[in-house]
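> how does the following fold in three dimensions:
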Amino acid sequence: MFSLIQMECFVAVAEELHFGEAAARLQMTQPPLSRQIQQLERELDTQLFVRTSRRVVLTEAGRVLLPHARQLLDLADRAAADTKAVGLGAEGSLSIAYTAMAGRSILPAIVKLVNKHLPGVRLNLTERITADQLDEIERGTVDIGLLHPQLNRPTITERTLLTEDMLVAVHTSSPHAASAEPIRLDALAREPLLMYQPKTARYFHDLAMLALQRAGIEPRISQYAGQIPVLLSLANAGLGFAIVPASARHFLPEDVRLRPIDFEGMQVKPVQSTLSLAWNAGTTNPVVFRFLDVLEEDVAQEHSLIRATQLI
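From the prediction side, this is the model:
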C-alpha cells in the first residue's frame, strides 16, 4: 500500500512537473524523491509520469490519481488538526450538570463563556441534584458539576464559584414585607416556617436550620418541600415564610418579597450559601482542563462570570 509520503512526493512532482523544483519544495534532494515516485509506480503497477531529459508529463493514470492524492493529503491534514485540537481541549464534548438554582444563576454565564472561548466544544447540559451530580462525576458520565459543596468525595475536586446571602421570603401580607430593613429571625419565631426536605435538599435544610439555631429559634414547620421554587409557591399561598438564597429572586412569585436577615442585630455570624464547581480529579477529558483554564482567565480578568455573580 502506498504511503502519505509517496502521495506528497507525487503531488509535488505533478504540480511542478520538474523533479528538481519538486525536491526543493519538499526540502529534500532529488534522488530520494525519484525513489519515492518509483516505489509508488511499482505499488500501483502503472506509470504516472513520462520523463524525458527536457520535461516531465503526467500520464493519463497520473491525471486520474492527482485529485485523489490531493484529497488524501487534505484529509490527513484535517485528521491531524482535529486530533490535535481535541488533545488540546479546543474541540470535543463537555457534559455539565447543574442544580435548579445554578441553572438560573451561573449556568448562562458559563455557557456564554464556553461558546466564546471554546467554540469547537459541544455542550451537554442536564439538571441534577447535588448527590446525583457527585455520583455521575465519579462514574465519568458528567464532566463538570455546578453543585453545593461536599466534603466526603475524595475523588472529586471542587472550587467555589460564588457565595450568596440567605434571605427571608415572606408574603406581602406580612408586616415585614413592606420594610427594606433587615429582619431579625426571632421576630418570625411564632410564624409557620416552610422547610426543605432533609433527604432531597439536605444542603439548604442544614443552612436554614443553622440560621434558626443562631437566632435561638425553635421552628414551627408547617410544610416541607424539596425545591426552592416550590417553597416560594407555598409562601405565595400564605402558608408561611422560608429561608432562601439570594438567587431565589429568579423564581420569585408575585406576592412574595425577599428581605435580608439581620444577623448583625442578633450578634451572630451570617449564614451564606455556596455554589461550587466540581470535577473528577482523575478525568482524562482534555476539554475539562481547557475549560478550567478559560474559567480561571475569565475570573482573573473579572469578565462575564464575575458580572453574572454580581447580579445575584
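> drop to CA atoms for contacts and neighbour counts, all remaining ones
Noted.
> so which other helices or strands are in contact with the strand or helix carrying Ala278?
Secondary structure assigned from DSSP states H and E places Ala278 in strand 272-280. Contacts defined by 3 or more CA pairs under 8 Å, 6 or more residues apart in numbering; DSSP states H and E place strand 272-280 against helix 130-139, strand 144-147, strand 156-171, helix 202-214.
> please give me the structure for this one as well, since I'd like to look at both together:
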Amino acid sequence: MNTVQLECFLAVAEYLNFSKAANSLKITQPAVSHQITSLEDELGSRLFIRTSKNVSLTEAGLMFIEDASSIIKIASGAKKRLRSDACNLLYLTIGCHNQSELNLLPPIISRLVKHFPTLHPSVKLIPFKSMANLLEEERIHVMFGFQYDDQKKPIGIYHELGGLNVCCVCPANHPFTGRTTLCAEDLVGPLVLCDPQRLPQPILQSQIRISSSCHPSELYFVDSYESILAMVKAGLGCSLLPAYPRCAQDGLVYIPVEDLSPIHFGMYYKSLKGNPVLKEFIRLMDTEGGF
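Next comes the predicted model:
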C-alpha cells in the first residue's frame, strides 16, 4: 500500500467517477484504474462497484475512507516536517591542511553550534592546492591558508588572523633544548623535511637553504605535517614549522627562529553574502582563535 494508491482511492470516492478523479490528480484514467485495482488486490476486498453507468462505494470502501484519509494526513505531515527541518539545516565546510589547524576548531565550532543549533559543520583535511580548487568550485566555504605576495591567481578573499612565528621543533632531549631563540645558521645536524605542498613557501625555502649544507644521510623526507612531528618526536632530527596557537605537543620543544619573519596566516573564502554562519565563524576566529 502506498500514498499514490490512497490518493487515487480518495479521489474516486469523492467524485465517484474515474475520469474526474484522473483529471483532479492530473494523471490518466487507466493509471487511476490500475492503482485502485492493485489496492483492492492488496487489501483483498472490493472498494467500488463499477458499472457502465456509474461507480459506487462498497461497504468496505465506505469504511476504508477514514483509514485512507488518516494515512495520507500522517504521511503528508511527516513530509512537511522533514522538508521544514531540511530547509532549516545550516552547513559550513572548513578546509584544513594539518592537525594544528584542526586543533584551532573545537572551541570555535562549539560556540558556533550554540549560536546556530541546526548547523552541521564539516571539516576536510586536504593539501593546499587541491583545497584551493575546492574553494574555487564552492565545495568548501572557507579554508585556512598562508598569504603569499607571488600568487599568480587569487585564491579568494583573504582574511588575516595573525602572523605565525617560525619555530625549530625538536625533541625534548635535543641539544637545542633550553635555548629561548635560535638563528637559521644554528640549525645544523639531522633535519626532517616535508612534501612542498604541505608547508608554506617561506618555510620550504628556508629548509632548502639550511638542508643544502647537510649531508644526505642527515636528511629525512616525509609526506605530511603529522609525519614531521612523528619523526622529530622519534629523535631523528629537528624541523622548521609555523607556530600555530595551541599547537605544542608533549615531548616536543618549540624554539622561535628570530631571523625568519613571521608568516601571514588567515582564511580564504569566496563571499560572505547571505552566509551568516561564515561571518560568525570568521568573527569567532578573530576574537577567540588565539592569534
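> tm score of chain vs chain?
For these two chains in superposition, a TM-score of 0.60 is obtained (TM-score structural alignment, normalised by the length of structure 2); 231 aligned residues with a CA RMSD of 4.2 Å.
> pull the distance from the host helix or strand of Val4 of structure 2 to the chain's centre.
Element membership of Val4 of structure 2, judged by DSSP H and E, is helix 3-15. Chain-centre distance of helix 3-15 of structure 2: 43 Å, with CA atoms, centre = their mean, to the nearest Å.
> quick one on the thing from earlier: how close does the strand holding Ala278 of structure 1 sit to structure 2?
Compared with structure 2 after the fit, strand 272-280 of structure 1 shows a mean deviation of 2.7 Å (mean CA distance after the TM-score superposition for structure 1).
> same for the next helix or strand after that strand, what does it pack against?
With elements assigned by DSSP H and E, the helix or strand that comes after strand 272-280 of structure 1 is helix 286-300. Helices and strands touching helix 286-300 of structure 1, by 3+ CA pairs under 8 Å, 6+ apart, are helix 60-87, strand 91-98, helix 107-117, helix 304-310.
> now render the ones you listed as a markdown table, adding mean neighbour count and distance to Leu212 of structure 1.
Shown next, in a markdown table, are these (neighbours: other CA atoms under 10 Å; distance: least, CA to CA, whole Å):
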| stretch | mean neighbour count | distance to Leu212 of structure 1 |
| --- | --- | --- |
| helix 60-87 | 14 | 50 |
| strand 91-98 | 22 | 27 |
| helix 107-117 | 16 | 30 |
| helix 304-310 | 16 | 26 |
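> may I see the ones you listed organised as JSON lines, with distance to Val287 of structure 1 added?
Formatted as JSON lines, those follow (distance: least, CA to CA, whole Å):
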{"stretch": "helix 60-87", "distance to Val287 of structure 1": "7"}
{"stretch": "strand 91-98", "distance to Val287 of structure 1": "7"}
{"stretch": "helix 107-117", "distance to Val287 of structure 1": "10"}
{"stretch": "helix 304-310", "distance to Val287 of structure 1": "19"}
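> quick one: closest of the ones you listed to Ala201 of structure 1.
Between Ala201 of structure 1 and those, the tightest spacing by CA to CA is seen for strand 91-98, at 14.1 Å.
> looking at the helices and strands packed on strand 272-280 of structure 1, which is buried most?
Using mean count of other CA atoms under 10 Å, the stretch among these with the largest mean neighbour count is strand 144-147, at a mean of 28.
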